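Q: Predicted model, plus sequence, below.
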Amino acid sequence: MPIDETLAGYSNLAFKSAWIVYILVLAMLIMQYSSARKKTTERELVSVGGASTGVAGPDTPGKVAAKPTRSLPERLGNMAFAVLFVAIGLHLASIVLRGFAVHRFPLGNMYEFITMATAAAMVTGLVFMYDRRFRAMWVFLIAPVLVLMYLAGNVLYAEAAPVVPALKSFWLPIHVTIVSIGSGIFLLSGVASLLFLLRLRQPEGEESNTLIGTLARRLPDARSLDRLAYKTTIVAFPLFGAGVILGAIWAEAAWGRFWGWDPKETVSFITWVVYAAYLHARATSGWRDTKAAWINIAGFVAMLFNLFIINIVVSGLHSYAGLN
């Protein structure tokens, strides 16, 4: 079937619009993040005999109690979350429209893979960071998502087109979708571990005038960040592992062997082993704090290495997918 250029154009427009709206959300959240976490509340005491200024008393029925006032940065932070849903909606729409435009599952090249992975990271953020105490974390999640989307849209972009015959298989939507979603969730896990290590440098109750201390004070407590990293890895680890296994099954059907130590296969397996080591360390006394967090970050770095260096620089059997 011919490519629907109109839908492809709408997909690109939705992608670019999502990127711009994410920038708007990031700007509003940065304004809230950079402000001091002090709530200004206007309260006046009721004087004896019911005389008051701004607070209702028994003899002042016309007065109403003063409501707590919110600063401009706090109002912008609240507004950012409403706009965030718009950005994620546009992000998901770009994926759906791309699929309808090319009449296939939109995971045939690096552009489409990163679009799916970053969308998975943002949706996972909504699921795991709905609590207000995680609001400051959104700054650090949206920033790498914007970088990845910029690279996808400007450096790794591929025109809407059919995939090569080798990818015309029912395994494409199964294998690549699972891997891309797992990668997106790992992105959130890696950010959480990085912020956990940053938070440990500024313990609760201690003041610091350094930049790191200022950044850390506005983050959730270290225990909450560590738990977030662990919970998201628990979800992503079996997904990514299943993706590797399903990829091996697809390889057997396509190439007549389950495993050939192709660079992509090898680094994917190494990444999965590193995350397995993190989960083991997280459950081992003496390793579950900073050591486990560093292992989790190592897994995140391995995943990025696999995504960019292996796909773009190293030549392998996965080159035909438009991934290098």
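A: That came through, no problem.

Q: Please make it C-alpha for all contacts and neighbour counts, starting now.
A: Noted.

Q: just checking, Leu29 touches Met79?
A: No - the criterion here is Cα atoms under 8 Å, and Leu29 misses it with Met79 at 9.1 Å.

Q: So between these two, which is more surrounded?
A: Using other Cα atoms under 10 Å as the criterion, Leu29 and Met79 rank with Leu29 on top: 26 against 14.

Q: how near is the more buried one to Thr214?
A: For Leu29, the distance to Thr214 (Cα to Cα, to the nearest Å) stands at 16 Å.

Q: cool, Leu126 as well?
A: In terms of Cα to Cα, Leu126 sits 25 Å off from Thr214.

Q: same question, Ala119
A: In this structure, Ala119 and Thr214 are 30 Å apart, going by Cα to Cα.

Q: Have a look at the two and say which one is more surrounded.
A: For Ala119 versus Thr214, neighbours defined as other Cα under 10 Å are more numerous around Ala119 (25 against 15).

Q: One more to weigh against that first structure:
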Amino acid sequence: MSFSAQIKNELTRVRLINDCCKKAELSALLKLDGSFHILGKGKFAIHTSTENAAVARETVRLLSELFALEHEVVVRRSYLRKMNNYVVYVPSQPSLNQALNELGILDDKMIINSGIIPRIVRKDCCAVSYLRGAFLGGGSMSDPIKGYHFELNTDNEQLAYDLLSLFKRFELNAKLSFRKKNYVIYIKEGQGIVNLLAIVGAHQTLLNLEDLRIVKDMRNEVNRLVNCDTANLDKTVKAALLQLEDIAFLDEEVGLSRLPLALNEIARKRLLFPQANLRELGESCEPPLSKSAVYSRIRRIKKLAKKLGK
């Protein structure tokens, strides 16, 4: 089961008390996942199509609880994708137009409304329900192991901008793009997705996601530290090799015994501990030297080697 399907299954188990919230959720579900059929003057039919059985059951439940509309459910088998497709069809009937008006799909003039009618999401609880229904109808979430990415797809421009405003209302950092004739609302950062899941009520999925985030962050931190240590080690080794070249050159040109005592000591310590860093070199001297003192002597050796023609 995909990560998106897990979230949708959990969201369909959220039980709403108020009819206004149920209408908001159903309105979004039908807007994102529904197709409207104009059968004649003032006559409409509607159907939804989903691969998630829980979403189909939620659609049927809300239709029955709120409006007692006649409907039928057809299960179609996709042999290419080896998945079932659940179609909920609501035929034209006397009470359908009034139901669509209450859902904000038809306005008061019984004309199809492309966006979100403000009265549907006036209260915060209803706005949350609308986001939940939008997720059920047109949302998807990538596997967080691979990366953080949530998106909603719709071919309705006005609905896309209204949904974006709804995300902003709850301070969710969503963005809008246009892709393959569809408007895509997306969130690509982990904290934003966590906040979204908390708002719509996917609490179990949220806890699982947080566990994955902790493991992923720890793994990234370990990799960062290892890479940092590796880079520092490479830097130390390269610097030590250059110092050994300078020391070998001076030994051949003038002999280490003819160097000043301070330079002679540090040169022999470098030959003795070729992989040591400056702090370790300083600790090996008698008396111990600070890191800056060792660095100063190394610079003098380099300068002397350059002066002699290296």
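A: That came through fine. From a predicted model like this one, the values you see are computed outputs, not experimental measurements.

Q: Overlay them and tell me the TM-score.
A: Scored against TM-score structural alignment, normalised by the length of the second structure, the superposed chains reach a TM-score of 0.24; 116 aligned residues with a Cα RMSD of 5.9 Å.

Q: before we move on, the earlier item: what touches both of Leu29 and Met79 of the first structure?
A: Common contact partners of Leu29 of the first structure and Met79 (Cα atoms under 8 Å, 6 or more residues apart in numbering): none.

Q: Give me the neighbour count for Ile127 of the first structure.
A: For residue 127 of the first structure the amino acid is Val, not Ile. Neighbour count for Val127 of the first structure, taken as other Cα under 10 Å: 10.

Q: All the strands of the stretch 151-300 of the second structure, in order from the start?
A: 175-179, 182-187 (DSSP state E, counting those that start in this stretch).

Q: Go through those and pick out the most buried.
A: strand 182-187 (a mean of 20; mean count of other Cα atoms under 10 Å).

Q: Now find how far off-centre that strand is within its chain.
A: Here the centre of strand 182-187 of the second structure is set off from its chain's centre by 14 Å, with Cα atoms, centre = their mean, to the nearest Å.

Q: now for that strand, which elements pack on it?
A: Applying 3 or more Cα pairs under 8 Å, 6 or more residues apart in numbering; DSSP states H and E, we find strand 182-187 of the second structure packed against strand 150-154, helix 157-169, strand 175-179.

Q: nearest to Leu32 of the second structure, of the strands of the stretch 151-300 of the second structure?
A: strand 182-187 (11.6 Å; Cα to Cα).

Q: between that closest one and strand 175-179, how big is the angle?
A: Interaxial angle of strand 182-187 of the second structure relative to strand 175-179 (axes from the mean of the first three to the mean of the last three Cα atoms, to 10 degrees): 150 degrees.

Q: And for Asp217 of the second structure, the neighbour number?
A: 12.

Q: how much space between it and Thr230 of the second structure?
A: For Asp217 of the second structure, the distance to Thr230 of the second structure equals 20 Å [Cα to Cα].

Q: try Ala198 of the second structure
A: Distance, Ala198 of the second structure to Thr230 of the second structure, using Cα to Cα: 40 Å.

Q: next one: Arg279 of the second structure
A: From Arg279 of the second structure to Thr230 of the second structure the distance is 17 Å (Cα to Cα).

Q: ok, now Val73 of the second structure?
A: Look at Val73 of the second structure and Thr230 of the second structure: by Cα to Cα, they are 61 Å apart.

Q: Buried residues in stretch 194-206 of the second structure, which are they?
A: For stretch 194-206 of the second structure, burial by neighbour count (16 or more other Cα atoms under 10 Å) applies to Val194, Leu196, Leu197, Ile199, Val200, Gly201, Ala202, His203, Thr205, Leu206.

Q: now the end-to-end length of it.
A: Start and end residues of stretch 194-206 of the second structure are separated by 6 Å (Cα to Cα).

Q: Contacts for that stretch, please.
A: Gln6, Ile7, Glu10, Leu11, Val14, Val128, Ser129, Leu131, Arg132, Leu172, Leu209, Glu210.

Q: Please give the centre-to-centre distance between the lengthiest helix in the second structure and its chain.
A: Ordering each helix of the second structure by length in residues (DSSP state H) puts helix 203-253 first. The chain centre lies 26 Å from the centre of helix 203-253 of the second structure; the measure is Cα atoms, centre = their mean.
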